[in-house]
Structures are given as C-alpha cells and as structure tokens.
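In: can't give you the sequence, but here's the structure:
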C-alpha cells in the first residue's frame, strides 16, 4: 500500500509564482525586518534569496531556460535550510520524507529494517505522488544523483548520501517533467541546492533526543567557503549517527495483540485470543508478531490438552514434565492460541534501525576569461553509510523418520514430506525453537565526481554548459544466518557407545544436533552447536553511472510579452549494475531465507531535447500576461528502443494579481536495471501465509469457499513453507512504462491596502496516469488475490500460484507490467506575511486532497481505488507559523493526515481485484469484526531560535503532544505492534532537539 514549517514553505513559491504573471519582473531582494516596500513586507523566502544572490537571469527547477523571474506553471515547493533547522529535522532525508512533501504517500525509511525493500535495509528513498522512488528524479545542483544501496534491486537515490551541512534549499516540483529532465521524472523532480555563498567556516551540531531515551540522532558538521577574483571554493564534512529504538523502548509496541473483535461495536481486544495464564488478551499472538517456539510438531494425535484447550487431538505439543500418562508423556497439546509465541528477546528487535553516515562535499569554479568568459566548475561527493538491523529468528529442526534423536513414541511418524534439512527422508518431528536475535549489516560507499565548463556563445545572450560526471557505488551486505547444509549434516547422526551422538559426516567440525527434549525445544542449545550452524555471509554490490550533457539556451526574438527563449541539448547516460550475492545464497544454502543469483546488467540512453518559452502578450486589457511553454525529448534506450515525450504549459494573468496555469505532458521510462536483470531468486514464506491454512477458522467466506473448492478439508494445516520465485522482467516480456500528466490551477497575489502585508494562494488540480507500470505484486498479495477472488480458480492472479500434490505452494513473483496506476487530486497553498508588533509574522498552509489513488494489476482487471485507506490518505495538510522579532524567531508547525474509516477500509479489503465488485458478505464480516479505522493524525512541533552575531541556537520539540500511531486489527497490514507500518506515523514519540551553529 502505497506513499512544515517545517517551516515548510510550500507557499514559499506562491508569491514568486504570482510574480511570474506580472508584466514586468518585480524585484525580489531579501530585506531585513526593518525594511518594507510600498506597504508590502519583502519576501524573505528561498526564491527571493536566489534572485538576490544571482546576477542576471536564473534557472528554475522544471525548466532549462534562464528566466528573469522565479516562475513555474506547476506547483513548486521550496524548503530552506533555516526551515529544516527550525522544524527539528536532523537530516535532509527526514525533511523530504515529511508529510508536506510526500502528501501522505508511504516512503522507505528506517522503520523498514525487517522488510525486504528496494535498495536494501537502511536505504532512505523518496517517491512523489505515491508512485515509487524510481519515478522521482533527485538532482544535486541541477544534475542527477545516481542510485545507491545493497543487493540486486538498487535503482533509486539513497537520501543518506546527501551532504546535509551545505544544503541551502530544496526545490520540489510535483509534476511530471520527463521531456525536460529524462525518463525517470515521471512523478516529479527534487532539486537539492548547495550554498555557494558561504564565506569562512561554519560549525554546526544538532542532537535529537526522544523522551523515551532511545533512538537519539546526532549530527556534527563543518562547512567552509573561500573566494578570489577568479575562483570560488566551498566544501563540507558531515558526521551523522542515529541509535536504534527497539520494541522494548516503546509503550505502543511492547504488547501486540490480534485485536480481533467479537462483534459490531465491541471494544478493541474484547474478542482477542485470551492468555489462559493471565486471563488477558494475549500479547504476541500468532496473528500479530508472535512465532511458534518451544513447541514440537508431530503427526496429529490424541494428547493431554494444555490449560485453556478444549480439543483433544493436536499436531503441536509442548514439553510439560507434569504430564506422566496418556499417549504423550512429558508433553501436552497446544493449539494456535495456547502455544508459546513470545520470547523476551523479541523486545530487542528494532522499530528504528541504527545508522551512521560520513559525508564529504567539495565544489569549486574558476573563471577562464576566455571561451566566452567561460567558467570551469567541479563537484566532488563522497559518502559512507553504515547501517544494521536485528531480527528475531525461529530455528526449525526437522528430524527424519527413524532418527535416533527423536523420542521413541514419535520416531516412526510422518509429520511432513522431506525438507531441505531432513536428508531426503520424511520428517517425523519438527522442533520449533526460539533461537534469538541475528544481525544484518550494510556498508555502502557512494562517490561522485562531476564537472564542466559554461560560458557565453557570443550570440546575443546565448550561453552553453557542457557537463560530465562519473558516479560509483560499492557496498557490502552481511547477514547472520543458519546454513542449510550444516543444519542437514548436524541432523544426520550416529549414536556413540557412551550414548552421545556424532555426525555421520564429521568434516568441517560438524556438531551433532541435540536430541529432542525439553531443553533443546526450549532453545537451550550448546554454544558449539550455535557456532557450527550459523555463519555471517557477505554479498557485494556495484553500481556505476557515467553521464554527459551539453545544453545551450538564450533568446530567439522579441514578442509583445517579452523575449522568446529556447534551450537545446543532448544527454548521454550509461548505467551498470553488478550484484554478487553470498555464495551461500547462490547455492540456496541460507536456511529459510532467500536464495539469489547474481544480478548483472547494463544499459545506456541517448537523449535530445528542446524547450521553448513564448511570452505572447502583456499589458493589454484582460491580458496582463500570457506565456506558453513547450518541450520535447527523444529518448533512445539500448535495451528498449526509443520514443518521443513532450510537454506543453501555459500561464495567463487576465489582471495583475490573478493568474491561471495549466500543463500536459507525457513520459517514457524503460525498466531500471534491477527490474530488467534481477537474478533469479527463490525464497520462503511461513506456511501460515497459505490462505487455506486452518481456513475453517478464517473470517473470509470467499477464502473458505475457494479452499474447499481446491479439495482441502477445513482442518487443513500447512506444514511446509511457501516457495517464492522471483526474476527480472527482461526474460518475462517486460515492457517500458508510459504516462500522462495533467495539471491546472489558479494563483492569486493581490496587492493589499495599507500595511495589511502580502498574501498569495494557489489551487491546482493534478492527474497522472501510468500505463504498463513496472512492479511486483508480492507473494502474499498474489496468494490472497488468487484465493480471495470471486473467479477462483480462473482468476488471472492464480496463474502465478501453483499447489502441488503434496499441497506445497509455489508463487512466481516476477516484475510485471501493472496495467494502470492513477493519481488525481487537488492542492491548495496559502502564504501570508506581515509586519506586526515590531516583528515579522509568517504563516504557510498546504492541503492536498486526493480524489483517486487506484490501480489494476493485470489487463482486464478493474481499477481498485485505495484512496482514503491506511497509507493512502485522501487528505493531508501542513500549517506552519513563525514570528521573528530582532534576534528571536518563534516557530510552530502542524502536520495532518486524515484518518481512515473502518467502513472505507473494509470495502477496500473486500473488493475483488478481478471484478472491482465489493463482496458483500466479506465486507459485512470485516466491518463488524475488525477494527481498521484510524483517527485523524496530528504532529505538532515548536521551536525558538536565537540568532546573535555569529551564533545561532535553536531548541524545540517534535511531536509535541507525544502522538503515538493508531492501533488497528492485524492481519491486513504490515504492523509495528498494533500499529500499521507507515512512514507517515511517528514511532519515536516526543523528541527534544537542539541545534547550535557558529560562523567564523
């Protein structure tokens, strides 16, 4: 499910946008608090600063043409460094992933440590409009940054590699711009701009300390600038460290419960699985975070029931020395709700994973006084990211039928067919052992060297810019894991004369597996055995990117509204990805984890583009200003051939202070390297992901019907794992993506009388439709779509799911072309600034209303709209205010995510993906028995900033009222405790921050 004053000034761009409609450019010089101009407070925004610091024309994100004012025919959000500091963001990554930029769409951040994500654990990425990170272009000073991460699915920029210390502002264009920037600007463009005005040395330190005392983030940095008559040099070094926040550190996640409701109107947890030992709702039940541990799996047999059980036949037993009679002396029978599912070590799993980065940046230029007053420039960027994630692991030991390690009463039974560790024999018994925490870590080095030459062509105001860059990323990823071959060897034993056991094959220091008894089932394993069956396996990923570009731009001829201008250019890009997984993964030797083959591939693209700006009319009755823009690009991939993209836009101001704007464009995106060449992988899901596992107790009548139609009894138990096979799309006929992007809106910037200040506002409608979108559905999603379909077994999703004669499931989860993905909605921005009470008051507001967030997976399917559900909110907003008087600035901000109604989510879950029809029985059952509604979610932040001579001190609080994420019923969404996993929620709680900056 897909995705502030900060002072985040979405409205920052509004005044400037309105100015674009004026007949003559208005001066936008940054002023002090004492200065006013004709009763209007001067705009102290990032665009104003840009215009003031730049001699001559400027380049605006979203265009290649130099302009005499800061203008855009589409919504543009600007975030300044000061605003990030005042809002308490400890990194650029945190600011970009805030609600005001993402409009509530979910992003990959350090909440996802236990999940498989593109780019690997620890990556932070950004995707606009909920369309994913590979469809949002990230630039540094107008030039693209290359992907970084680990494993074979590296395809997007890792925000951790941005040089935080020297960032001056960020410009966010939330509209497609493929014809301007290239194929991956489908949903928008983020341009990160460094501060080239630094003089001397700037030292900065920031700490963010959550009230819970864990998850602290600290940043230390130094930046500098030096200037001469012909040269200019700036640079920075950054150190950032964020410690982990564990489940045990948080109140809301310590005791996840199933949250199942017994009927309409009942309270959360009232129909929960009750722990017989406490009489309370059971924490860590199997349906929310718990794992079967301290339990023995055997063929179904009569056994003494554990306390709280009413059944008499069981295939899961638990050691109990008090049981001395019956068929299973020393063991009692347990069901799904009485078996052991919690180990205190689970509390040490991480809600927020730890991260450490080191970043260096250097930029310089030199004026040649030749070649058209040319300037040679260079940029160097280096970054190292170290991250890790702890995960709790269950160890399953499959003892073969007849094994001497199995108690005599279970030795001849057959619990399941042969598995990867049973040495070709049927399995008599399976020990479900709580093993403990195992670590995975990532070490990522990202480098970029770029430079070029820019100057005048000697043809009027025409200029040129020739640019080239080489970026390379080298990473390693280490995983602590059980080794399948060693576990298998340890289970193949002979008994010695003294009663002990030895491996049949003793090579490699084999240590025999423990015999089945209360101690081994309970996780009491010798250190020698633990050391033998586990190992740290390491993989390596390389990504290289070479880019080159040449651009010319300037005026063409005079029009009634001003000078027509154009830009022309060529670009070249060559990408190469080489991921070499651990040899144990290649050989399928990582027990109950994925296997993978190398992902190796390259592609190159040649592009030619042109852009035209035509100020048609100005200063006429009912036409204060009329401008149209057009652009076109031809893109040719070595892998997917070529195609044209284009874009047209217009701005019309009938009277001064009121303007209309619109744009329409197309895009063409070939699949990323990892989407094309991802090496074939195989992995496993727990058997509990089989929709037919114990389906008689399922709350979904469609699944009950379909599993029965598959010939399975209602008591069917899945004893094996679900095999998941994945491959890149090049071998499966993957097609290139295309999209259409439309926007239309109005901007007002009235001249207010007297000392009423400056007001600007805009309202825009946006619509984007992506066809042939490249994606993966997900194995569990395919299973549920198949067995939850009203058209089972003819559903198109069932083509990816097979069940063999032994009822073992295999899911093909390749990259495929999703038929359609649509996003439509409205954005409203408001900004007001005025002098009052001896200071300057500023308020910004941004509200986004989605009217559609729909998709269909396969041709012929219905569009299913997720709008208004968890992770896809239909309303989001930010309201931010600041007041500056002398050296003191007060700031207050609110982020808002509209909640989801239980009824809306129930309808979405009950909608058949093939037909788009809501299954009424499923809807009624979910609506009455699940709690999936979430309240409106507000995050408040407040700060005070002192700016005294060379020093600046900012202190404040994020999540001022300690707002925790909402609780829902598990089973539908990925969860953190009883809260849905969603980047829009804050899992750290109230956080205090302090920033100190000194300039020398």
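Out: That came through fine. Nothing here was measured: the structure is a model prediction, and the numbers come from that model.

In: all contacts plus neighbour counts: C-alpha atoms, from now on.
Out: OK.

In: tell me who's in contact with residue 765.
Out: 743, 744, 745, 824, 825, 826, 827 (Cα atoms under 8 Å, 6 or more residues apart in numbering).

In: is it true that it lies in a strand?
Out: Yes. Under DSSP: H, G, I helix; E, B strand; the rest coil, residue 765 falls within a strand.

In: how long is stretch 118-132 from one end to the other?
Out: Chord length of stretch 118-132, first to last residue, is 10 Å (Cα to Cα, to the nearest Å).

In: contacts only, for residue 286.
Out: Contacts of residue 286 by Cα under 8 Å, 6+ apart are 258, 292, 336, 337, 341.

In: taking those residues together, which two end up most distant?
Out: The two members of those with the most space between them (Cα to Cα) are 258 and 292, at 15.0 Å.

In: so those two - more neighbours on which side?
Out: The neighbour comparison of residue 258 against residue 292 (other Cα atoms under 10 Å) goes to residue 258, with 27 against 21.

In: so how far is residue 175 from the more buried one?
Out: 41 Å.

In: want to compare, so here's the second one:
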C-alpha cells in the first residue's frame, strides 16, 4: 500500500472509529415512542432547570425546588446525585458541564430508540460512531453491535452507566469489550446525562472521554402503552417500537416494569439511487468532477464499480501470459495491442488462443476493462436489520429498620437478533492439467507459478466468479441483575451496599467456504459416462464443476455449492460481577454550607470466553482469517473518596465551591495506580459563573486485548532486518544488529518465528490520561425571560495507549527507529543459533489528544398563551489526533473528511397547555481534504475531496388528544438531504459517500408516536 494510502487509511480509522408483519411477543403489544431530545448543558441555574423533569428553580438560585430522582436511582427529599459525582446536593451547579437528554421531548426529534439518541450529532459532537452501517466491516463487538465514542477517542474510552451502575460489555466474537447500546431500555428511561470529560476517580476504568448515564423512571401507578413508527419515504428501513409499562406503589412496596419490542428492516444499496452506482468521480479541470470517469466501452456509460469503489474482479478467468495478438480483444483494448493478456471474460463464439473468451486485462492494460460490478452488490445491506426484545423491572421495599433502609433490585434482559448480507468474490483454482478444464484452455504454463491451488498443485486456470450474497447472523442475550440495601446512618450519613451480575451470551454464524472440501472437490477422476467424481469420497464429496462460462458467471451446481459451503458457528460469553459499598454525609459546616464526603470500595470480576467454530480454529475457512479461542479473567479492587468544600455562598460572592476526588485501583492482571480530580465553581455574582477541573483517568486493558487467542507462524528468513548483515547499509539497522551480538558477516539461515499473543503475555498495563476543562456561564436576570450562555474548553490527552502491533511494526520500530521503541525482550528475541522470534501483541505505546470548545445557549420567553424555548449547542474541535507510535508525526484530523471542525444542533419549541410545536436543525460543518491529500498524489484538479455544510431539518407537533392519550407526528430530514459525494480511492466509501455515521442514509422519514395511560 503506498504511503499516502496508508496515512489516509489512518485518517479514516481514527474517525471511527419495507413494510412487514411481526408477531406480538408474549401475547402483548409493546412499545416505542421514547425519543429523547438533547438539551443544553445544565451545570448552572436556569429559570426552568432542564436537568430533570419536574425540577423547577423558582427563585433562580440553582436549587431544585421539586423532589426528583437522583442519577443513581435513589431519591432523598430534593437532594440529587449528578453524574460525575458521588455526593448528594441540593443544586445542579458543578465544576463540569452535564449535558442532559430529557424524556419530556419524547418522540419530537424523530428518534425511535436510545441507540439513535446516543449516536446523534448533539451527543457525539459529530464524531463517527459504529452503527448498522458497518455490517460488512470488522468491528470490536462483532457485526450488528452499536457503540458510542465521546470526543472521538474510541468506544473503550467512554463509560456507559444505567442508574449509576456500569453496563457491562455485550456482543459476539473475540473482541467484546464495551457496552452494546442495543441492550439499553427505552420506554422506561426518564433522562440521559452526559459528562464529556474524564471521571476515573469517581467511576474507575474507561471514563477517559466521559460518562453516559441512563436514569430510569422511579414510579408508575397503572399501565402505559407506547408505540412509535418511523417510515422512510423510500418505503424501506422502517423502524417500529411497541412497549407496555406497568407499576404500582404501596406504603412500602414500589414496583415498575416494562416490556418492549423493536424492529428495523434493512435498506439495501439498490434501494438508494445515490448508492447504487459508485464511480471514480474523477475531474478534468477542477470543477467538472466526473468528466474523467471511465466509460465502459460495452455500454458507452460511466462504469459502476463495487460499492466500496475498489476493483474486485468477477466474471473473469486468469490464464498464463498470452500474446495480445493471438487472442480476441474486448472493446477498450487498444487496436493492435500485442502485449500481455492474462485476464479474459466469456464471449460466445470468440476464437483465438482462448476460445470463447475475450482479453480484458494483463500487462499494461487498464484494469477497468474487466468486469467488477456484480448485480448481487445491490442486494448488500446499506443499513443492516435488527430486532430486539427487552424486559426491565425494578422493585423497592422500605424496611423501616436499619436506618429506614430500602431494599432495591433491578433486572434487565435483552435479546438482539441481527444479520448482515454481504457479497464476495469466489476464486476457483483449477489445477494445471485438470480434466475439468476444457481442452482449448489447457495451457502448458501455470497461472502465478508461485501460488499453488488448495491441493498444492500449480494453477491451470483461475476463475474470478461471483459468490453472490452471504450472510452473517447473531443472536445475543444480555441479562443484568443487581440489587442492594441503602439507608440512613447517624449524623445524617447514608450507606449503600450493592451487588450485581451480568451475562452476555452470543451465538454467531457466517456462511463460508471450507478449504478442505474445496480441495477435495477438485481432486477428481472421470466416470465412464464422462462425468466426474471425487477421487476420495469423504463426507459425501461432490466433484467441482467443469469450467464453463456459466461457472465463471457465478452459476454453480447446487449440490457442489452446498458441499463446499457451510454455516460456521461460534459462541461468545462475557460475565461481570460487581460488589460495592458506599457511605456519604456531612463532615462540618463552612460559610458556604456543609462539607460533604463520600467514601467507597468496589470489587469487579470479568470473564470472557469466545469459542470460534471448529473450522475457524483449524484455519479451514477459504478466503477468511482463522480465529482461536479467547479466554481470560481479570479482577479489580478499588477504594475511592470525594469531598466537596462550599467555601462561600450568598455572601460577598455568590458561590465558591471546590470538589476533589481520588481513587486507588489494584488490578489482578498488572497492578495498581492512583487517579485524582480537582474542580472548582466560582460565581462572583449570580449572573456569572466560572468553572473548571483537572484530573487523571485510566483505561484498564480490555479482556480481549489481554487474552486474545495465541497464534504462531513462520516468516521468510529475509524478514530478519539482519538477514545479510554484510549487505546492510542503513546505519541504524546495522548498529542494532551488532548490538544483538551478531557477527559482521551474519547470514540468517532460519525462518523467523512470528507469535501473536494477548497483551497479558507482553506485560500490558492500563493507559493513562489527563483531562482539563474550563468554562464560563452567563445567566443574566431578565424578569420573565430566561437566558443562559456557556462556553467550555476541553483538553484530553491519552498516554501509554493500548495498540496492537504487527511483526513488521515490531521489527521496524526496533531496528529502523532511533528510539528503539519495541526493542524489548518480551517482543524480540534470538536463540543460541540467532534464530529470530517476534511477538506481536497489544502494548502500551500509542497516544491521542483532543481539544475543543462546547458552546451552549438557551432562551425562554412567554409568547401569548404559551412559552417559546430556543436552544443551541455547538462543538468546535481545535485538535484531534491519534498515533500508534509516539515517534510518528502528529496528524491532526480536524477539518478533514469525516472529522468536521464544527457541529451543532439548534431547536425551537413553542408549547401551550395541550400542544407543542418543535423545529430542529442538525449541522455538520464543511470538511476539506484537498490540500492534505495533494502531497500523496491526489491532484485537486482530478479529485473532489471536500464536503459542504450538511443540514438536517426536523419538525414535529405533539398534542394531548385526551387526558390519557397523547400523539406526536413529524418529519425527519424534511428536505431529503443525501450524503455528500467525494472521489474514489481516498477513504472507505458507501457508493461515493464517506463511510461516516453523521450523514443520514435513510432519507426523509415520517414518524408517529402514541402514548396512552390507564
């Protein structure tokens, strides 16, 4: 891969990161309708505090005058726990801004589930997220997983909580390590709180970029039915949700539960015109992009390429090199061409050296001549389908003993069924001299003499056929059960004892080709009637088909195709257990109020067990990589404390509060370390507040990073940088080779052993980070009008980051880098005979940084018989980069394609007693990679590598039909905005659109939400 392509690939890698019927599960019809609309940051007072439903700040002093549920699920007479703290307080003001998504807005934004809300531009700042667009890509957690990455720092650096407790990982395949948003409840949620900065001193591992906490409803008397549907104008990709909620309360017992069902149908590439024909989009004069695209000489039209805009061959055979003057040449091959031909496609009646075929490639010929686009490509999933069933329940019982103790328990179950349709090439290697090759195609030479068939024989003819559609499918069951007891202690202190366990059990299956069966099928002998049979009839072997144009075109005999293909199934289990104890209460009084202290201890143990299918383990998958089991366990003990000092309040200054927290962590796998955080809130007057914090955080290595299944192999002797030391001219390499104790005339005569291991074997430890925030909040008193403005700077730096190195990475960084980054005995070693062994593993070597500013504004005003509310939330990224090696140059991706510098959301709501009107605009700023890509060969006169500002408009109206029945109707993406188009080859594409979750691939959608209470 050229250097430019490699670096451009790193840019993308960083940015990563129809009608139908359905049965009613358990005989009931369930939910949907919970679409939560993001609000502005609320770590300050406002006339109507948006931090929680029903919380009204009547006197504009930052104090909540209505009892509300805490972020940890408890409730204590107006005292609350805000995400990012363990302390209970009577106000929302904190040193860090907390973004809140309230249930009050329900379906007004057009979202149909929690996943879509958490991956929205408002929450993520426009950074790319793993969603159902990535069904054909290898992602941590397996196909169908949906994750969230705050600040674009990666999914493993964002901590997801439910009622203040961790949501453990779920998913399939060996790389399960983070929470799958599919498991989260929807209809029972009250609000979502988002902290966009480090908080490991409060919550432990993973809280590097921030914390997302879902808070459920506390009480319900009676039964509620919610339903919502979103129908794209194209008629496919329909999302439906139904839910049933019920609950009751007595003097001591409080019960709440929900059942819900969600389904979204697939959208195929052929369903969207803009994605159905990828082209080069090559320009000729800097503005006429597309004028330089390749014209298919057979049709006279611009040629469509595969959906990833690559060049996979189909409907073609490969032969030994033949002279162009001896064969029939396809349109597009220059007249009189006498050079090499070695790619041919069927042409009935064609003569020449390759009867029945025409030359479409080889030598100096353009690769565009050959066929690359299969009709099956249009059946691939653009947006893969998903179906989930969820159940949630919580019970609280007041004991009136043990300090007015409350026993509580919570249950969550979710089943996800997802699948992804993809297209692949099927390469068939007919052995040299095989009777399955027609006489006219039995050339004396071999195809790619150094590349044998699966039988080890030279290749006579290679067929590049179209396999068609293959399917991945997953069924993931997630169960979470927890509970505890909490109550009062003397001197207004409180305690909370907690225990919980979660299970993720997944089964994943892929339709694949088995290498051994394919090899058996080509080892044939002739029958008396001229047909063929397998030489060794093992397991019902079916002979491969005779090479014909139909086979080249992907029309395979059903019996043979069924023999060489098989569903391959693996299982993944992930369990996590947690035990915690917390106490909190006042210490003494300062001028600003009581000093609050929280202390606690926590123990967690997690286990992963991924067992790929037997054929995967024994490397029997044709064209797919093998996998070995990933199994391991890790545990951690933690103690932590937090203190808040209200130094001054309502005196010569309005408020001065300092908060500090610390945590000591001891992991069984690598040891322990401290984290801390200090923050302050300073309000000289009520209308102005300054806030900020500085702290350290960490991320413990994920279990799969530690225990990924061990693999071993052998590389050629020339892989050793010292293979022929006398001929080495690079002084850095020569210096290191001599330091290894090698003689000056050393020659490597042994192969290089390459071992892939989990990071635990290489001493993998936690990655560490620092986070700095600082901001200002303005809240002038305007009588009946409410105005709040804020700007918050953030700077998060990750060190000792976990990265996986290949053998080539390890050798290059040791021998060819003055820093000798990987010259570690656990990675590179030589035996007594100087044979080289290289260990590739996860190691602590990378770093990353993100800086930017969050701007928020909120204005409320009475208007006639209702109230008008205007919100704006904008994020500006100043710097964002990630490096595998600290010696690499910093590549700041801000402003490049899929990494916008500016993003925002603006909404206006006018509400009256029974009616609410809302208009929302989501904004993704323009991006431009023209100047960046030019040094790597992307001429700005030939490549369109920029996108314009991208706006999505949504409008809705909600109204109460009766006292017990409400309705919301609306349109999302009103103007049917399509993803922007760029030229091919720069990055991963969907058609000509960048593979980026911020762009809407669904199109204009009409949504309806219903809610009824009984």
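Out: Arrived safely. Small disclaimer: the values here were computed from a predicted structure and weren't measured.

In: got a TM-score for the pair?
Out: Overlay of the two chains. TM-score (TM-score structural alignment, normalised by the length of the first structure): 0.87; 918 aligned residues with a Cα RMSD of 3.2 Å.

In: and the equivalent of residue 103 of the second structure over in the first structure, how close does it get to residue 616 of the first structure?
Out: Aligned counterpart of residue 103 of the second structure in the first structure: residue 81 (TM-score structural alignment). Counting by Cα to Cα, the gap from residue 81 of the first structure to residue 616 of the first structure is 37 Å.

In: mind checking which of those two has more residues around it?
Out: Using other Cα under 10 Å, the more surrounded residue of residue 81 of the first structure and residue 616 is residue 81, with 22 against 18.

In: element containing the residue nearest the centre of the first structure, please.
Out: For the first structure, the residue nearest the mean C-alpha position is residue 108 (1.7 Å; Cα atoms, centre = their mean). Residue 108 of the first structure is part of no helix or strand when elements are defined by DSSP states H and E.

In: also residue 665 of the second structure?
Out: Here residue 665 of the second structure is assigned to strand 655-667, by DSSP H and E.

In: now residue 672 of the second structure: closest residue in space that isn't a chain neighbour?
Out: Take residue 672 of the second structure and drop its neighbours on the chain: the residue closest to it by Cα to Cα, 6 or more residues apart in numbering is residue 666, 3.9 Å away.

In: nope, residue 305 of the first structure is what I was after
Out: Take residue 305 of the first structure and drop its neighbours on the chain: the residue closest to it by Cα to Cα, 6+ apart is residue 333, 4.6 Å away.

In: can you tell me which residues contact the counterpart of residue 378 of the first structure in the second structure?
Out: Using TM-score structural alignment, the partner of residue 378 of the first structure in the second structure is residue 409. The contact partners of residue 409 of the second structure, by Cα under 8 Å, 6+ apart, come to 394, 395, 396, 481, 482, 483, 484.

In: quick one: buried ones out of the residues you listed?
Out: Neighbour-count burial (16 or more other Cα atoms under 10 Å) applied to these gives 394, 395, 396, 481, 482, 483, 484.

In: which strand or helix spans the fourth one?
Out: What that stands for is residue 481 of the second structure. Per DSSP H and E: strand 459-489 holds residue 481 of the second structure.

In: ok, average deviation of that strand from the first structure?
Out: Superposed on the first structure, strand 459-489 of the second structure shows a mean distance to its aligned partners of 0.7 Å (mean Cα distance after the TM-score superposition for the first structure).

In: looking at the contacts of residue 286 of the first structure, spot the one nearest residue 427 of the first structure.
Out: Using Cα to Cα, those come closest to residue 427 of the first structure at residue 292, 17.8 Å.

In: so the closest one makes contact with residue 343?
Out: No. Look at residue 292 of the first structure against residue 343 with Cα atoms under 8 Å: they stay out of range, at 10.0 Å.

In: intersection of neighbour lists for those two?
Out: residue 434.

In: translate residue 523 of the first structure into the numbering of the second structure.
Out: Match for residue 523 of the first structure (TM-score structural alignment): residue 554.

In: swap in residue 763 of the first structure?
Out: Correspondence of residue 763 of the first structure to the second structure, assessed by TM-score structural alignment: residue 791.

In: what do you get for residue 128 of the first structure?
Out: Using TM-score structural alignment, residue 128 of the first structure sits opposite residue 150 in the second structure.

In: secondary structure class of residue 704 of the second structure, three-state.
Out: Per three-state DSSP, the secondary structure class of residue 704 of the second structure is helix.

In: give the contact list for it.
Out: For residue 704 of the second structure, the contact set (Cα under 8 Å, 6+ apart) comprises 174, 175, 176, 177, 608, 630, 631, 632, 758.

In: is it true that the fourth one touches residue 703?
Out: Just to be clear, that refers to residue 177 of the second structure. Yes. If you go by Cα under 8 Å, residue 177 of the second structure and residue 703 touch, sitting 6.8 Å apart.

In: which one of the two has more residues nearby?
Out: Shown here are residue 177 of the second structure and residue 703; by other Cα under 10 Å, residue 703 has more neighbours (26 against 22).

In: does the more buried one really touch residue 634, like I thought?
Out: Yes. With contact defined as Cα under 8 Å, residue 703 of the second structure counts as touching residue 634 (7.3 Å).

In: list the residues that contact both of these two?
Out: 606, 607.

In: quick revisit: would you point out the most distant pair within the contacts of residue 765 of the first structure?
Out: It's 745 and 824 that sit farthest apart of the contacts of residue 765 of the first structure, by Cα to Cα, at 13.5 Å.

In: name the element residue 680 of the second structure belongs to?
Out: Residue-wise, residue 680 of the second structure maps onto strand 671-685 under DSSP H and E.

In: stretch 427-444 of the second structure: end-to-end distance?
Out: End to end - Cα to Cα - stretch 427-444 of the second structure spans 21 Å.

In: and it, what's buried?
Out: 427-437, 441-443.

In: tell me which of these is nearest to residue 885 of the second structure?
Out: residue 427 (37.1 Å).

In: could you say which helix or strand contains the aligned partner of that closest one in the first structure?
Out: By TM-score structural alignment, residue 427 of the second structure lines up with residue 396 in the first structure. Assigned by DSSP H and E, residue 396 of the first structure belongs to strand 375-400.

In: give me the mean deviation of that strand from the second structure.
Out: Looks like 0.7 Å for strand 375-400 of the first structure (mean Cα distance after the TM-score superposition for the first structure).

In: roughly how far is that strand from the heart of the chain?
Out: 15 Å (Cα atoms, centre = their mean, to the nearest Å).

In: run a quick neighbour tally on the match of residue 523 of the first structure.
Out: 19.

In: in the second structure, what residue corresponds to residue 603 of the first structure?
Out: Aligned partner of residue 603 of the first structure by TM-score structural alignment: residue 634.
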